[in-house]
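Visitor: got a sequence here, can you model it:
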Amino acid sequence: MRDWNCDLYLKFERERAQAARDLLSRVPPLAPRKIVDLGCGPGNSSAILSLYYRCDEILGIDRSPSMIKAARARLPAANFVEADLAQWTPEAKVDLIFANSAIHFAPSHEKLLPKLLSFLKPGGVLAVQMPNVLQDPAHALMRMVAVDGPWMEKLAPVAKSRAAIGSIDDYYAWLSPHVQHVDLWQTVYVHPLNGHDEVIDWFAGSALLPFLDRLGDDESAAFLAHYRRELEMAYLAQDDGKVLLHYPRLFFVAQV
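Guide: Predicted coordinates:
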């Protein structure tokens, strides 16, 4: 699979960082010595953590080589490792595992979450934010366009494999037996973007990658043109030309 596009991801850094700040604001008081930033991306969430906490060690984990390269350049005092978060195991227990917009890419959360909690010291915290967008128009249209064109044979397996994350009730059931306290909530962010091309840019560096990865350049252009036409009907432009991207995100903070 092609690597993530750091430039496209960082084009919307301010919008993406808001969810990280909101997640951090709900973490109970800690004086952490060791923090792990799971799915650290280009280091934007790690930078927020480094400003908020004065700790001995911040470790960022991401499976994208380009993201790790950008994170190291951005925050040289931290340690960044290229690894799959679902397979990662720490050398010693940590105080805070922070996962902003990352673990929805990993399967089997009912198994993953107890494992992550086991990596925490007593009183440690697992703080997670995930887009909860499988049914929103932009993601539904990706899957619809994937099975409505000459690329159907290539893309139908991708469209059918997009797993939904659990419900809030699921996460409570998976977390509560292992923790002292769990705080769960959902927020819908509204991002005014500069037209439908920016909606595509928002997803081109992330959710669209598995589709585009299976297409050649001409097919990718045709797929995106079809996708754009569908977006124009689903997301009507405002009087000022902006397009409002409604983006629901699920959060939880669990303390062991």
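
Visitor: okay, CA-based contacts and neighbour counts for the rest of this
Guide: OK.

Visitor: please report the distance of residue 72 from residue 24.
Guide: 22 Å (Cα to Cα, to the nearest Å).

Visitor: more neighbours, the two?
Guide: Taking neighbours as other Cα atoms under 10 Å, residue 72 and residue 24 compare with residue 24 leading, 20 against 17.

Visitor: for comparison, sequence B:
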Amino acid sequence: MHSDIASAGTARPATPSAPTWDPQQYLRHAGHRTRPFLDLLTRIPELPTAAPRIADLGCGPGNVTALLADRWPRARITGYDLSREMLHRATEEYAGPTAGGGSLDFRRADLGGWLPEEPYDLIVSNAALQWVPSHPGSFAPWINGLRPGGTFAFQIPANFTAPSHALLAGLCEAPRWRSRLAGHGARYVHILEPAEYLARFTELGCAADIWETTYHQLLSGPDPVLDWVKGTALRPVLTALGDDRGAVDEFLGEYRDLLREAYPQGPRGTVFPFRRVFAVARREV
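Guide: Below is the predicted model of the structure:
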């Protein structure tokens, strides 16, 4: 992580490097995180071959990649991710032959530069492309890497103006934290609106199905929204603060108090609205 101080005491935004991921923390809310992927799978049309070749971009700990083998038992599936921690968990838990005669394997790749090395029947991504500012520019080569009749499908978080993220961005820019964390809380500027994704795919000659959903998730336990973002949006901040335990505890305490006000606990839990955008683009035969 780099943090620079400009002249006259004004902090210049730091450039966040790849965050360190914690698969166990991420999986604490696996049920809510998996539901959008299951909703996406229901809208993916029939693939062009009976034993399809599938790429999962941003596979994380592999739990949703394994769901692809349930849907397409004969598929040869590769999950790609940049995080060594996530890939280690995915490989240990899921790599190998599948019950239907297919296979699962996992490889390290930066999605910003990934290109199909062979024809694919399906390229899919679950809650990963928000970490790839250049992802709309990759649509053309990814679509070109599909067999005729193949599909590119993804779902992406679109809640970056919600209190959970707005409060995080504001806290990172506060005088106490600006020199270390400026720029680490705002990562939503490259997320397109549904109509923009639709335009991109229709311009590429695809049959496109684009929609959005806001899930009103009921989270349980103490400070559940903080626990949720510890697995995702907070990762760049926690990576930047590193082993400075005092700073980590202080930052989390300030952020926790803001979240408690924004997301008050009710008698049955804490409601956490979460907007997501979905896209299914089929390459014409």
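
Visitor: can you pull the TM-score for these?
Guide: After superposition, the two chains reach a TM-score (TM-score structural alignment, normalised by the length of structure 1) of 0.94; 255 aligned residues with a Cα RMSD of 1.5 Å.

Visitor: the aligned residue in structure 2 for residue 199 of structure 1 is in what secondary structure piece?
Guide: In structure 2, residue 199 of structure 1 lines up with residue 225, judged by TM-score structural alignment. Using DSSP states H and E, residue 225 of structure 2 sits within helix 224-230.

Visitor: and the next helix or strand past that helix?
Guide: Downstream of helix 224-230 of structure 2, the first helix or strand assigned by DSSP H and E is helix 235-241.

Visitor: which SS state does the aligned partner of residue 272 of structure 2 in structure 1 fall under?
Guide: For residue 272 of structure 2, the aligned residue in structure 1 is residue 245 (criterion: TM-score structural alignment). What DSSP: H, G, I helix; E, B strand; the rest coil gives for residue 245 of structure 1 is strand.

Visitor: ok, residue 245 of structure 1 touching residue 188?
Guide: No: counting by Cα atoms under 8 Å, residue 245 of structure 1 stays clear of residue 188, with 9.8 Å between them.

Visitor: and those two? Which one has more around it.
Guide: Legend: neighbour count by other Cα under 10 Å for residue 245 of structure 1 and residue 188, higher for residue 245 (21 against 13).

Visitor: now that one, nearest residue through space, not along the chain?
Guide: residue 191 (5.0 Å; Cα to Cα, 6 or more residues apart in numbering).

Visitor: pretty sure the one you found is in a helix, no?
Guide: No: assessed with three-state DSSP, residue 191 of structure 1 is strand; it does not lie in a helix.

Visitor: neighbours around residue 166 of structure 2, how many?
Guide: Using other Cα under 10 Å, residue 166 of structure 2 has 14 neighbouring residues.

Visitor: which residue in structure 1 aligns with it?
Guide: Counting by TM-score structural alignment, residue 166 of structure 2 lines up with residue 140 in structure 1.

Visitor: what range does whichever helix in structure 2 runs longest cover in structure 1?
Guide: Assignment by DSSP state H gives helix 245-262 as the longest helix of structure 2. Mapped onto structure 1 using TM-score structural alignment, helix 245-262 of structure 2 covers residues 217-234.

Visitor: which other residues reach the matching stretch?
Guide: For stretch 217-234 of structure 1, contacts defined as Cα atoms under 8 Å, 6 or more residues apart in numbering pick out 137-138, 141-142, 145-146, 149, 151, 196-197, 200, 212.

Visitor: mind running it again at 10 Å?
Guide: With contact meaning Cα atoms under 10 Å, 6 or more residues apart in numbering, stretch 217-234 of structure 1 is reached by 137-138, 141-146, 148-151, 195-197, 199-200, 204, 208, 211-216, 243.

Visitor: show me which residues of it are buried.
Guide: Neighbour counts over stretch 217-234 of structure 1 (16 or more other Cα atoms under 10 Å) mark 220, 222-224, 226-228, 230-231 as buried.

Visitor: which one among these gets closest to residue 87 of structure 1?
Guide: Nearest to residue 87 of structure 1 among these: residue 220, at 31.4 Å, using Cα to Cα.

Visitor: now that closest one: how far from residue 125 of structure 1?
Guide: Going from residue 220 of structure 1 to residue 125 of structure 1 by Cα to Cα gives 42 Å.

Visitor: likewise residue 50 of structure 1?
Guide: For residue 50 of structure 1, the distance to residue 125 of structure 1 equals 16 Å [Cα to Cα].

Visitor: looking at these two, which is more packed in?
Guide: Between residue 50 of structure 1 and residue 125, residue 125 has the larger neighbour count (other Cα under 10 Å), namely 29 against 16.

Visitor: ok so that one is a helix residue?
Guide: No: counting by three-state DSSP, residue 125 of structure 1 is not part of a helix but strand.

Visitor: that one -> structure 2?
Guide: Taking TM-score structural alignment for the superposition, residue 125 of structure 1 sits opposite residue 151 in structure 2.

Visitor: one more: residue 157 of structure 1?
Guide: Per TM-score structural alignment, residue 157 of structure 1 is aligned with residue 183.

Visitor: next one: residue 50 of structure 1
Guide: Match for residue 50 of structure 1 (TM-score structural alignment): residue 69.

Visitor: same deal with residue 70 of structure 1?
Guide: With TM-score structural alignment defining the correspondence, residue 70 of structure 1 maps onto residue 89 in structure 2.

Visitor: before we move on, which element is that match in?
Guide: helix 84-94.

Visitor: for stretch 115-135 of structure 1, which residues meet the burial criterion?
Guide: The neighbour-count check on stretch 115-135 of structure 1 (16+ other Cα under 10 Å) flags 116-117, 119-121, 124-133 as buried.

Visitor: please apply the same query to stretch 30-37 of structure 2.
Guide: For stretch 30-37 of structure 2, burial by neighbour count (16+ other Cα under 10 Å) applies to 33-34, 36-37.

Visitor: neighbours of residue 55 of structure 1, how many?
Guide: The burial count for residue 55 of structure 1: 14, using other Cα under 10 Å.
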